[in-house]
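> what shape does this take:
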Amino acid sequence: MIPLRFVIFFGLLSLVVVSGHIYLYRRLFRDTAAHRAWRRAGVVLMALLASAILGSRLLTRFFPSEPTFAFANLGWYWMGAATYLLLAVLSLGGLRKLSGWLERRRAEKVEPAPVSEERRQFLARASAGAALVATGGMASYGVWRAFTPPVVNEVAVRLPGLPKALDGFTIVQLSDIHIGPLIQRRFMDAVVAQTNGLKGDLVCITGDLVDGSVEELGFAAGSLRNLRARYGTYFCTGNHEYYSGDEEWSEALTRMGMTVLRNRHVSVGEPGASFDLVGVDDWGAQRSGYPRARSYDLAAATAGRDPSRAAVLLAHQPSGWRELAQKAGMGLQLSGHTHGGQFFPFNLVVSAVWEHPAGLFREGDSHLYVSRGTGFWGPPLRVAAPPEIVKVTLLA
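This next block holds a predicted model:
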């Protein structure tokens, strides 16, 4: 059975994609030339590119092969470029209309000159050319920023109850890597080397590690075996693990030497000086129909824990920090999920929608850090929201 949510989502996505490509066809092909062959080529090209966006995920899921993955990659690249092309065309079109309106206002009492078809076509071509140049610049920068090493953000957090012997303890956080058709072993090897270079006492991965099955992505994810930290590597699930097989990936990551925290906690440190590391499953899992045992359950994760001990919570989404994590005595929550919007203008949308979109937040003695993510999802773009690796220093 296909979930109703998916049907609604795909229907809305199709409406947006088809409408956007019709608009691009009109501005880039119909308005720039009257040649029938040129317009036909535009129809074919826009139809192909719209199909790449809408059909790529379905093709790779049901017909996994090199050609379908190549087609899917084309769809992801084009989705990012199309976003900026639409913004550029709309902006330039708006400027043209504003200029025309001002010109008409100045000449209200003057007999309007007949519209020149040549001038109209010249302006359409100039606008299309400028839009393509602007799109090329923005998209090229975004792709470069997505694939170059993430920035390292270092923060210090005073953790209530942390033993003095652990003052200066460091946690390196990776999040939202999204290993998949575009992020493969080479990218992962570079991330692992960069992470090891930070010499953290502990490494944590706060969900959305993969976008595909263990069989498809096991080799690329296998690079994580090389992570080195004194107290090991820990993982909590994100929503994309559920799309990719949460139980299969939990087993695979355990075989790679990670400790998978699914609604449970462990003690980190030495017998005389330690803190609790708590991990929960993804916040949205229960709403998606997963049983409680595989959904966010902070009560189960903290069962039997001494509330006077220092605690760090790994939770993929920042949801629940104020309502649950603070009340449960979590001095620090490490999350991701939002990507910080990933690229303009979606960073503005995420900032408007999410109360805690990215960065460090504090209320009383409780802290929340929301990572922008180490990789990317969908279009390989990072504009105004660079990828990051977070190094947190805990202070007593």
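> only C-alpha atoms for contact and neighbour calcs from this point on.
Noted.
> dump the residue contacts of the closest residue to Gln326 other than its chain neighbours.
Excluding the flanking residues, the one nearest Gln326 by C-alpha to C-alpha, 6 or more residues apart in numbering is Ser366, at 6.2 Å. Contact analysis of Ser366 by C-alpha atoms under 8 Å, 6 or more residues apart in numbering lists 159, 326, 329-332.
> wait, which of those is closest to Ile53?
Leu332 (38.7 Å; C-alpha to C-alpha).
> isn't Leu395 up against Pro163?
No - contact criterion C-alpha atoms under 8 Å: Leu395 and Pro163 do not qualify, at 9.0 Å.
> show me where the protein has strands.
151-158, 169-174, 202-206, 233-236, 259-260, 264-270, 273-279, 311-314, 332-335, 359-363, 366-370, 388-395 (DSSP state E).
> quick one: contacts of the fourth one?
Spelled out, it's strand 233-236. 202-207, 227, 257-262, 279-282, 314-316.
> could you find the closest non-adjacent residue to the residue nearest the centre of the chain?
By C-alpha atoms, centre = their mean, the chain has its centre lying nearest to His339, at 4.1 Å. Here the nearest residue to His339 in space, its sequence neighbours aside, is Arg372; by C-alpha to C-alpha, 6+ apart that works out to 4.0 Å.
> I'd like to know how many residues surround that neighbour.
27 (other C-alpha atoms under 10 Å).
> quick one, helices of the stretch 101-250 of the chain?
With helices called from DSSP state H, counting those that start in this stretch, the stretch 101-250 of the chain shows them at 117-147, 185-197, 214-221, 239-244, 246-255.
> another for comparison:
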Amino acid sequence: MRIVFLAVVLGLLALIHWYLWKRLVRDVSRPGSVFRRAGTLLILLFPLLMLTFFAGRALGLPFAVEQVIAWPGAYWFVVMLYLGLALLAGEIVRPLLLRALERRALDDAGRLSRPGLTGTEAEAEAPAVSAEEKTGTGDEAQDGPASPERRLFVARAIAIGAGAVAVGTVGYGSHAARQLTTKHVPVQLAGLPRAAHGYRIAVVSDIHLSSLLGASHCRRVVDVVNRTGADLVAVVGDLVDAGVEDLRSAAAPLAELSSRDGTFFVTGNHEYYVGAEQWLDHLRNLGMVVLENERREMPYFDLAGVNDVAGEDSGQGPDFTAALGDRDRRRTSVLLAHQPVLIHDAVEHGVDLQLSGHTHGGQLWPGNALAALANPTLEGLERYGDTQLYVTRGAGTWGPPVRVGAEPDITVVELSSPQA
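Prediction:
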């Protein structure tokens, strides 16, 4: 099944890149030109770098090599996405531009031959187009009887426009990915005692330390979290995308996370891709409390955490019975679980509030539509029966450090008691 999936993905990528080559290289250049040779080479090189970036760990590449490949490989993914979308939109504009240029050329020819005629009369007097010209082949048949010069002009105009849209979108998204905002979300919990009214939990997820996001990114996240002055910090998974030895220095600022009641961590799916056990030991050394299917009784509520579903392959998946089975249900419960899909288990176990991440809010438009299909809640606060679910968009990025339509955030969840 994996081989079939891989074959489909590679086939789709080949089709996309053939289309990009056709519209960005072949259609805008002369055969044998330097531009065509260079463009063809780049259209072959960039996808190879992209595939090597995403498969680097499986290929056993040294981390230093991954760091070199990461930038062009990751950025090509998002450039490819927005180039493709812009060019597809250009397919709608292309015949309209060609028709407008052809009509203008006919009008100009008519005015030159019969200065006294109107545009309509000039068109009627213009030389007839042969059946061969009307039929054409390939793009000529699609675009109509436009001359090669006009087709080349339109192809270049659309290619330049698509390139400008893609570069502008990626530039905007790169800037947006660094604008880490703090959201404040009040959540009323029915059984929360009056003394806990106003208790604040800083929720951060999907930091994704990697060959692309290192110590400066981690420092930015830690500084924003600490400025919230929260009572408790909850790191809900997908902290890392490489091993401890590769990211030891990048993760060092995490030791400076501060709050009155400590920092708590649960695994995300990415921890299991890079050696979860080593990371959990290291995070404990950095001062975090790791919740592996377990619960801590805080002064005003129970704080539980379950492993991510990706741990099931190694026998370390979520265990709600271990985390919540023997608790006093009269006490308010807050659950840390990386993926929102675990909300249904949380409802069954009487959880009052689940805090999750994983979705990135979609990260790259229009990917938010796909992410919404795969998750019960894409972002924000929603209610499922007596259980509330809050999903943060996360503080980092997976793959390219770019966000479009889903800016990163750290959320301060302020608990509210109905008795206050």
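> so which of the helices of the stretch 101-250 of structure 1 gets nearest Gly93 of structure 1?
helix 117-147 (7.6 Å).
> tell me which of the contacts of Ser366 of structure 1 persist in structure 2.
Contacts conserved in structure 2 for those, using both residues aligned by TM-score structural alignment, their matches' C-alpha atoms under 8 Å: 326, 329-332.
> adding neighbour count and distance to Pro380 of structure 1, write those out as CSV.
Below are the kept ones among the contacts of Ser366 of structure 1 laid out as CSV (neighbours: other C-alpha atoms under 10 Å; distance: C-alpha to C-alpha, whole Å):
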residue, neighbour count, distance to Pro380 of structure 1
Gln326, 19, 35
Gly329, 20, 38
Met330, 27, 34
Gly331, 26, 34
Leu332, 27, 30
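> so which of the residues you listed is the closest to Leu24 of structure 1?
Once C-alpha to C-alpha is applied, the member of the kept ones among the contacts of Ser366 of structure 1 that ends up nearest Leu24 of structure 1 is Leu332, at 46.7 Å.
> looks like that closest one contacts Leu368 (just checking).
Yes - using C-alpha under 8 Å, Leu332 of structure 1 is in contact with Leu368, at 5.6 Å.
> ok, now how distant is Ser175 of structure 1 from Gly284 of structure 1?
Here Ser175 of structure 1 is placed at a distance of 17 Å from Gly284 of structure 1 (C-alpha to C-alpha, to the nearest Å).
> of those two, who's got more company?
Neighbour totals were compared for Ser175 of structure 1 and Gly284, and Ser175 leads with 31 against 16 (other C-alpha under 10 Å).
> list the buried residues of stretch 262-273 of structure 1.
Residues 262-266, 269 are the ones in stretch 262-273 of structure 1 that count as buried (16 or more other C-alpha atoms under 10 Å).
> err, stretch 238-252 of structure 1, not the other one
238-242, 244, 246, 249-250, 252.
> can you pull the contacts of Lys199 of structure 1?
Taking C-alpha under 8 Å, 6+ apart, one finds 228-229 in contact with Lys199 of structure 1.
> again, 10 Å this time
170-172, 228-230, 391 (C-alpha atoms under 10 Å, 6 or more residues apart in numbering).
> for these, which pairs are in contact in structure 2 too?
Contacts conserved in structure 2 for those, using both residues aligned by TM-score structural alignment, their matches' C-alpha atoms under 10 Å: 170-172, 228-230, 391.
> so can I have CSV of the residues you listed showing neighbour count?
Formatted as CSV, the kept ones among the contacts of Lys199 of structure 1 follow (neighbours: other C-alpha atoms under 10 Å):
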residue, neighbour count
Thr170, 22
Ile171, 22
Val172, 24
Arg228, 20
Ala229, 19
Arg230, 11
Lys391, 22
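> quick check, nearest of those residues to Ser91 of structure 1?
Lys391 (39.5 Å).
> show me what the closest one aligns to in structure 2.
Lys391 of structure 1 maps onto Val412 of structure 2 when the alignment is built from TM-score structural alignment.
> quick one: its match and Leu355 of structure 2, what's the gap?
11 Å.
> mutual contacts of these two, please.
Joint contacts of Val412 of structure 2 and Leu355 (C-alpha under 10 Å, 6+ apart) are 201, 203-204, 234.
> neighbour-wise, which one of these leads?
Val204 (31 neighbours).
> now whatever residue of structure 1 lines up with it: closest residue in space, sequence neighbours ignored.
In structure 1, Val204 of structure 2 lines up with Leu174, judged by TM-score structural alignment. Nearest residue to Leu174 of structure 1, sequence neighbours excluded (C-alpha to C-alpha, 6+ apart): Ile205, at 4.7 Å.
> I figured the one you found hits Thr237, correct?
Yes - applying C-alpha atoms under 10 Å, one finds Ile205 of structure 1 in contact with Thr237, separated by 8.7 Å.
> touching both of the two, which residues are there?
Joint contacts of Ile205 of structure 1 and Thr237 (C-alpha under 10 Å, 6+ apart) are 260, 314-316.
> switch those over to CSV; also include distance to Leu92 of structure 1 and neighbour count.
Formatted as CSV, those follow (distance: C-alpha to C-alpha, whole Å; neighbours: other C-alpha atoms under 10 Å):
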residue, distance to Leu92 of structure 1, neighbour count
Val260, 50, 23
Leu314, 45, 32
Ala315, 43, 34
His316, 39, 32
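> correct me, but Tyr75 of structure 2 touches Arg403?
No - if you go by C-alpha under 10 Å, Tyr75 of structure 2 and Arg403 don't touch, sitting 11.7 Å apart.
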